[in-house]
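*Asks:* what's the 3D shape of this:
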Amino acid sequence: MDSEREAAWELYVELATRVSVVELGEDEGLLREALSSLYTVFATTREILRRYGPAVAPRVPPGHLTFGVLAVNVLNLSIRPLLSRWHPLLTAHEATRGDHVDPVAHERRWSRVGELRAEIESVRQVLLGLAQALNEVAGVGDLITVRVPRPTTAEAATERPR
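*Replies:* Next up, the predicted model:
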């Protein structure tokens, strides 16, 4: 159980600190960056699975899940299909960009940008669900949805360092 808890924590931190679980606004970021972030999640998840080995994927009764089952299913049923479909399509579009064309503007003019953003959002929702499960297994505080209030400009100006 300690191995599953530690593996859950590692993957939870990975998800909590990546574009993969943060909502990508319509005029924010590049789709290429989002896909690259998902590639990194894929690689990191495989690394965690290798490092912790069979301890995170023991045989369990039907209806019970392990870290290994959750992680592999998210990779193979959510992330892999998105990357397999959209990486080559986006690469082909990027290849049509002229030398003096802004990459952000070029990407946003792509006729399929809305479709890809919708699929990234769908995978993000799956990853948020995974992150919540990992949070429970790791037994830690919420790093994704809890936000620390930022002081207003006036409060920041009058606040003294301690």
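*Asks:* CA only for contacts and neighbour counts going forward, please
*Replies:* Will do.
*Asks:* which residue packs closest to W86, ignoring adjacent ones?
*Replies:* L116 (7.2 Å; CA to CA, 6 or more residues apart in numbering).
*Asks:* C-terminal to the helix or strand harbouring E136, what's the next element?
*Replies:* E136 belongs to helix 113-138 when elements are defined using DSSP states H and E. Per DSSP H and E, the first helix or strand lying C-terminal to helix 113-138 is helix 153-158.
*Asks:* run this one through as well so I can compare:
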Amino acid sequence: MRDPHVRRTHVTLPEGEFTITSDARAREAATRMFFQAAPRIGRRLDADGGGTPRNTLNSLYALFAMYRDQPKADPPPSANGGPVHWMAMAILTRGLRPFLSVWHPRLAAYEGAHPGHAPAEWEEYAAFAEALGELRRSVHPYIDGLGRVAGLPDPGLHLRRFGVC
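*Replies:* Next up, the predicted model:
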């Protein structure tokens, strides 16, 4: 007999196409991870909304810490939760870690050398914005996959609203 609480979800990731089996606990984790990632990854750089490079990096660091610590706080169920946490780890290792390891030291050096200067005066501001766009593109399939596993009717609607795609 089939468990009515277990769902199968098809996702397309850069590694290929997968069918992920999830129980309620895995779907809850996917929902939490989706709604933490989408607004942070989609954060726009604009002076009016407070979207400065520093605010963006701080928000992404908070997401990094949350994703890194998530498996300890909410261990995945042995049979069904692994793919959800695997997608979060892919967001960390393929997107956040490389982005933060490059841009945090660059911004810190600028801020140290130019205290009080406007973020838009940073000579690497445009390159930072471009790299942020590349980060969005690289992690989009994983965040979309989390939304699909979570059971959201249209994860893309949320991703567009948050500016991820």
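*Asks:* quick one: the helix holding E136 of structure 1 aligns where in structure 2?
*Replies:* Using TM-score structural alignment, helix 113-138 of structure 1 corresponds to residues 125-150 of structure 2.
*Asks:* that stretch against structure 1, how far on average?
*Replies:* When structure 1 is superposed, stretch 125-150 of structure 2 averages 1.5 Å from its matched positions, counting by mean CA distance after the TM-score superposition for structure 1.
*Asks:* now do the helices in structure 1.
*Replies:* 2-16, 31-52, 67-74, 80-94, 103-108, 113-138, 153-158 (DSSP state H).
*Asks:* these: which one's closest to V146 of structure 1?
*Replies:* helix 2-16 (11.1 Å; CA to CA).
*Asks:* tell me what that closest one is packed against?
*Replies:* helix 31-52, helix 67-74, helix 113-138 (3 or more CA pairs under 8 Å, 6 or more residues apart in numbering; DSSP states H and E).
*Asks:* about what we covered before: any idea which of the helices of structure 1 is most buried?
*Replies:* Looking across the helices of structure 1 with neighbours counted as mean count of other CA atoms under 10 Å, the highest average goes to helix 2-16: a mean of 20.
*Asks:* what's the angle from that one to helix 31-52?
*Replies:* Orientation check (axes from the mean of the first three to the mean of the last three CA atoms, to 10 degrees): helix 2-16 of structure 1 against helix 31-52 gives 170 degrees.
*Asks:* could you give the angle of helix 2-16 of structure 1 to helix 113-138?
*Replies:* Going by the same axes, to 10 degrees, helix 2-16 of structure 1 makes 150 degrees with helix 113-138.
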